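[1] coords below, sequence missing:
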């Protein structure tokens, strides 16, 4: 079966049209057999009766000329029946069964029909000049008298009718699948965190109600996302001011150096949490895609990380510019590097590769890795490994932010085992130049 709804619906409708056409043709053939057999039998019986009358009325010396005239003008031949004739019966079909029955009623039970006699094809009908006479003759009529060939124009009209029915079937199938295809595309847009264009609310009542419900759902999701972002952004913004005052108070009021550094470290940790809230609440869809030099962007991220004391080794081959959202990509890669430094420590690798369809940004570490059963759970917001809860700080939003950026670019985030040990976080993006 085809995979698309359009192809499946058209195939079912086309099958229905063809089966219906075949059924009508079979019914027509069945209904046409009896009147056509009666008409053919009447024609053959009339020819036999005419020949009988002509032979009885003609003088014996004129009969040979009469036979020749029948053959030249009417295409009718008369031959004597011989006991040794090789007779080929007519096909075993309902039409010829009815024809035999009709001829027996009109000419007598001794009447036979044949498709050929002694290898000569035609419409052969046996008869006797007198019912009391044992001598038989063959009346040879053109084979076309017993068969019917459809005229070319009838065949043309039939093909046109079937073609028109298939065209209407395709129109029906396309009108059913087109709004569903548009709805699937809009659903994919919603899944990437973007705002789809409203679906047209027209057509059949069921499709109209479906489009209306989908538009309402998309609008509700958009409103909920906007309200959530506003709440997170508002809370984060309101917390920054007291944290700044606390930092200033600690710098001026706490005399003990160790205590002051501890307070400042706690404040910096809280600011980092707030920054992650802001990153998660930020609407990435507000940044339009633009041609970006990915190797240069990733090199600048690695340079900043090395500047703050993290050793990030890079493998960034040259690559043509691609259309991405650079700020969102930078935010995602930075979160991956932060996660690697936070949970694994040591050397971090940043590599860029590509194939015909995708670009792969790999951030690897030599930490304990992630169990395969936990991969999907870790991509959800506010989620961390159980073993990381006691010794790692943060909100559990890092991978959720990366996952949102990947979906925004119609890509994906994969957490894979790093060859040699550790975790390899791979951000795959489709190539769009």
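    Ah, there it is. Please read all numbers here as calculations on a predicted model, not as lab measurements.
[2] use CA for all of it now, contacts and neighbours both
    Will do.
[3] Please identify the helix or strand for residue 12.
    helix 5-57 (DSSP states H and E).
[4] how many other residues sit next to the residue nearest to residue 33 when sequence neighbours are not counted?
    Spatial nearest neighbour of residue 33, excluding adjacent residues (CA to CA, 6 or more residues apart in numbering): residue 95 at 5.1 Å. Counted with other CA atoms under 10 Å, residues neighbouring residue 95 total 21.
[5] In which helix or strand does residue 95 reside?
    Going by DSSP H and E, residue 95 is part of helix 94-107.
[6] For the next helix or strand after that helix, buried residues please.
    Per DSSP H and E, the first helix or strand lying C-terminal to helix 94-107 is strand 113-117. Of the residues in strand 113-117, 113-117 count as buried by neighbour count, 16 or more other CA atoms under 10 Å.
[7] With distance to residue 174 added, can I get the residues you listed in CSV?
    CSV is the format used below for the buried residues of strand 113-117 (distance: CA to CA, whole Å):
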residue, distance to residue 174
113, 55
114, 54
115, 51
116, 54
117, 58
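[8] Could you figure out how far the helix holding residue 12 is turned away from helix 94-107?
    If you take axes from the mean of the first three to the mean of the last three CA atoms, to 10 degrees, helix 5-57 sits at 20 degrees to helix 94-107.
[9] Structure two is appended below for comparative analysis:
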């Protein structure tokens, strides 16, 4: 069965049209068979009776001319019947059986019929000149008298009606499936965290109500998302202002030393936590997809790591073609993976990129203890960390969640596994090399 609603609906309607037409053809054949059999029997009996009377009343010297005239004008021939004739019996059912029954009612039960005698085709009917006369004759009518003529005009009109029914079925099915397809595309946009254009509220009443409800839901989600962004922006401003004052007071009031360095580190950690919360809440914003060079993105991250004393070894496997990416979002996701590698793993850290089986794979590997396979899906959830990391690390549990959401919004995925050397954690972001449907894209 096809997967789409349009194809399935059209298939079932087409099947119904075909079955209905076939049923009507059978009804027509059954309704037409008996009148045709009765008419053919009446014609055959009349021909036999006329030939018998003509031969009995005509002078002997005129009979050959009479038989020749019947043959030339009506295609009727007369032959003597031989007991050794090879007779092909008529079918025991159907149109010819009904014809044979009607002819025997008119000419007598001893009448024999055949469509082929001694290999010669025709409608062969036996009769005797007199009731008790032993000699019998064959009256041979043209075979086309018994053939069913194909009613081409009827078939043409029937085919035209079937085609019109199929076209109307396609139009009806498309009018139902088209709004549902637009709604599915809009739902995908909502799932990716975007606000789709309002759906057109048209068509049947049920589809109008469905489109109206979806538009209302989309507006409500957009409104709540806007409120959340405004609240988080306000929180960010309100928290970062006192943090800046605390940083300034620590630099002015505390002497240089461990106390001032510790205070500055705590303030920087609090600022980083706020930034990560905002990154998760903000998502990818209105950043557009563009054909971006993954090599440039990886090199930029590697240079940044060198600058902040967190180096990452860069490995590029083969050519990396430009891919449809949101560069800032992907850079943020890879940055979170590198931060996690430094926080929960151990150096050396490897940043790599390759194209594998039609996917762009950007990976970060550390040399730590890794994570158990049963913990992988749980650690992708927001605000989730391993128990061993809760006391020793200062993260929020959002790094993997942000990376996973960025990959999913690109039509890809985040995979966590063991490193290529059998130790450490290998985190891989997989992106398609062609734009995912319904994504804003700049050529």
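    Happy to help now that I have it. Everything numeric here is computed off the predicted structure, so don't read it as measured data.
[10] what's the mean distance for the helix holding residue 12 of the first structure versus the second structure?
    Its aligned residues in the second structure lie a mean 1.2 Å from helix 5-57 of the first structure after superposition (mean CA distance after the TM-score superposition for the first structure).
[11] counting contacts, what elements does that helix pack onto?
    helix 94-107, helix 152-191 (3 or more CA pairs under 8 Å, 6 or more residues apart in numbering; DSSP states H and E).
[12] Quick check: which of these is buried the most?
    helix 94-107 (a mean of 19; mean count of other CA atoms under 10 Å).
[13] what's the offset of that helix from the middle of its chain?
    How far helix 94-107 of the first structure lies from its chain's middle: 55 Å, per CA atoms, centre = their mean, to the nearest Å.
[14] what angle separates that helix from strand 113-117?
    Going by the same axes, to 10 degrees, helix 94-107 of the first structure makes 110 degrees with strand 113-117.
[15] Where in the second structure does helix 94-107 of the first structure align, residue-wise?
    Counting by TM-score structural alignment, helix 94-107 of the first structure lines up with residues 94-107 of the second structure.
[16] ok so, going back, which member of the buried residues of strand 113-117 of the first structure is positioned nearest residue 184 of the first structure?
    Nearest to residue 184 of the first structure out of the buried residues of strand 113-117 of the first structure is residue 115 (CA to CA; 63.7 Å).
[17] how much space between the closest one and residue 35 of the first structure?
    20 Å (CA to CA, to the nearest Å).
[18] One more: residue 280 of the first structure?
    83 Å.
[19] who's more crowded, these two?
    residue 280 (21 against 13).
[20] you'd agree the more buried one is up against residue 397?
    Yes: Residue 280 of the first structure is within contact range of residue 397, at 7.1 Å (criterion: CA atoms under 8 Å).
[21] got the residue ranges for the strands in the stretch 201-350 of the second structure?
    Here the stretch 201-350 of the second structure has its strands, by DSSP state E, counting those that start in this stretch, at 289-292, 313-317, 323-325, 350-356.
[22] got these as CSV, with distance to residue 414 of the second structure and mean neighbour count columns?
    Below are those laid out as CSV (distance: least, CA to CA, whole Å; neighbours: other CA atoms under 10 Å):
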stretch, distance to residue 414 of the second structure, mean neighbour count
strand 289-292, 19, 17
strand 313-317, 19, 15
strand 323-325, 15, 23
strand 350-356, 14, 19
